[in-house]
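K.L.:
Turn this into a structure:
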Amino acid sequence: MANSVQSDSAVLVHFTMKLDDGTTAESTRAGGKPALFRLGDTSLSEGLEQHLLGQKAGAKLAFTLQPQEAFGISSPDLIQYFSRREFIDAGEPEPGAIMLFTAMDGSEMPGVIREVNGDSITVDFNHPLAGQVIHFDIEVLDVDPVLETLHADSAG
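P.N.:
Okay, the predicted model is just below:
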């Protein structure tokens, strides 16, 4: 068991992410359920992983990541326009709603409805926090936690 976070560690953390205006974007503390991440699996940004490296259980961190270090810069190439008739089966989209779209390769990707204007519907496929400065408050609860699994009792 590693006593500090390494480049391939699993880390159990409580975190709060806030935007520049103080709005909480996400927090594990509200629900009381910590999050489990594995460094190096691309679920965390490189900037966030750099702050976690070397930390030990019990560490409390507060730091800010610029958009390019957090969820990326918002790309105009990821904003697409659809005709209202393409939404006939899905129903009337509302601005702010997140919908799943099927890509050409069959994979699904979420898109945020940004605008409904006449026959045109604007969908943003950028990460919802792209382009935002993110303020993190993280508490490392455990490094490489032993995950409890259910075992069938083999005693006979």
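K.L.:
okay, CA-based contacts and neighbour counts for the rest of this
P.N.:
OK.
K.L.:
Okay, the spatially closest residue to Val11 that is not a sequence neighbour and Phe136: tell me how far apart.
P.N.:
Counting by Cα to Cα, 6 or more residues apart in numbering, the nearest residue to Val11 once its immediate chain neighbours are dropped is Val143, at 4.8 Å. Going from Val143 to Phe136 by Cα to Cα, to the nearest Å gives 19 Å.
K.L.:
more crowded one of the two?
P.N.:
Val143 (24 against 19; other Cα atoms under 10 Å).
K.L.:
My guess is the more buried one contacts Leu36. True?
P.N.:
No. Taking contacts as Cα atoms under 8 Å, Val143 lies outside contact range of Leu36: 9.7 Å.
K.L.:
Are there residues contacting both of those two? Which ones?
P.N.:
Residues touching both Val143 and Leu36 (Cα atoms under 8 Å, 6 or more residues apart in numbering) are 10-12.
K.L.:
So which of those wins on neighbours?
P.N.:
Val11 (25 neighbours).
K.L.:
this one next, for a side-by-side:
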Amino acid sequence: MSELNFGTDLFSEFDRLQRQMAGLFGGFPSSIRSGPFGAFPQINIGSTDDSIEIVAFAPGVDPQKLDVSIDKGLLTISGAREPSPPEATGDDMRTYAQERFIGTFRRVIELPQHADPNKVTAQYINGCLSVSIGKRETSKPRAITVQ
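P.N.:
Here you go, the predicted structure:
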């Protein structure tokens, strides 16, 4: 009978195995709410006492081509990023590699139940779409006086 000796703790070996498997299959989301690898636009989601803050990093997108909507607890951000005009890149240029996303996109974000769809603001500044969604009054923290 052979004895297994990993040389380190078992959890670090599982972590190493998970990283190898993720590399083999292109990466898996860390949770059910995680977006697909390489999704555009990349987003940050945070919270304050009064609101849920979402920032979508979408440089080069025409703000007129952005659509933000909320339906049944889902925030949808969609739009299109056009290719650079030919005069900016040169007519005789041949592309060997392209990492910049071009085309239509759509991101859907599940909102928490305490998000109020009637209190939404969105603005696009310097390539970032900032969406602020107010929280329902009943979900806001409040101080309780001890008697």
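K.L.:
Overlay them and tell me the TM-score.
P.N.:
The TM-score (TM-score structural alignment, normalised by the length of the second structure) is 0.26; 71 aligned residues with a Cα RMSD of 5.2 Å.
K.L.:
Sitting in strands, which of the shared contacts of Val143 and Leu36 of the first structure do you find?
P.N.:
Under the assignment DSSP state E, those contribute 10-12 to strands.
K.L.:
tell me which of those residues is nearest to Leu48 of the first structure?
P.N.:
Val11 (12.3 Å; Cα to Cα).
K.L.:
quick one: that closest one from Glu26 of the first structure, how far?
P.N.:
With Cα to Cα as the criterion, Val11 of the first structure and Glu26 of the first structure are 18 Å apart.
K.L.:
so can I have TSV of the shared contacts of Val143 and Leu36 of the first structure showing distance to Thr122 of the first structure?
P.N.:
Below are these laid out as TSV (distance: Cα to Cα, whole Å):
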residue	distance to Thr122 of the first structure
Ala10	38
Val11	38
Leu12	37
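K.L.:
Please report how far Gly111 of the first structure lies from Glu26 of the first structure.
P.N.:
18 Å.
K.L.:
More neighbours: which of these two?
P.N.:
Gly111 (22 against 13).
K.L.:
Make sure the more buried one is indeed in a helix.
P.N.:
No. Gly111 of the first structure is assigned strand when assessed by DSSP: H, G, I helix; E, B strand; the rest coil, not a helix.
K.L.:
so what does the longest strand along the second structure touch, helix or strand wise?
P.N.:
Counting residues, the longest strand found in the second structure (DSSP E) is strand 115-125. Under the contact definition 3 or more Cα pairs under 8 Å, 6 or more residues apart in numbering; DSSP states H and E, strand 115-125 of the second structure sits against strand 128-135.
K.L.:
by contact count, what packs against the strand it packs on?
P.N.:
strand 51-57, strand 115-125.
K.L.:
and Thr104 of the second structure, which of those strands is closest to it?
P.N.:
Nearest of those (Cα to Cα): strand 51-57, 14.7 Å.
K.L.:
Past the closest one, which element shows up next along the chain?
P.N.:
As assigned by DSSP states H and E, the chain's next helix or strand after strand 51-57 of the second structure is strand 67-71.
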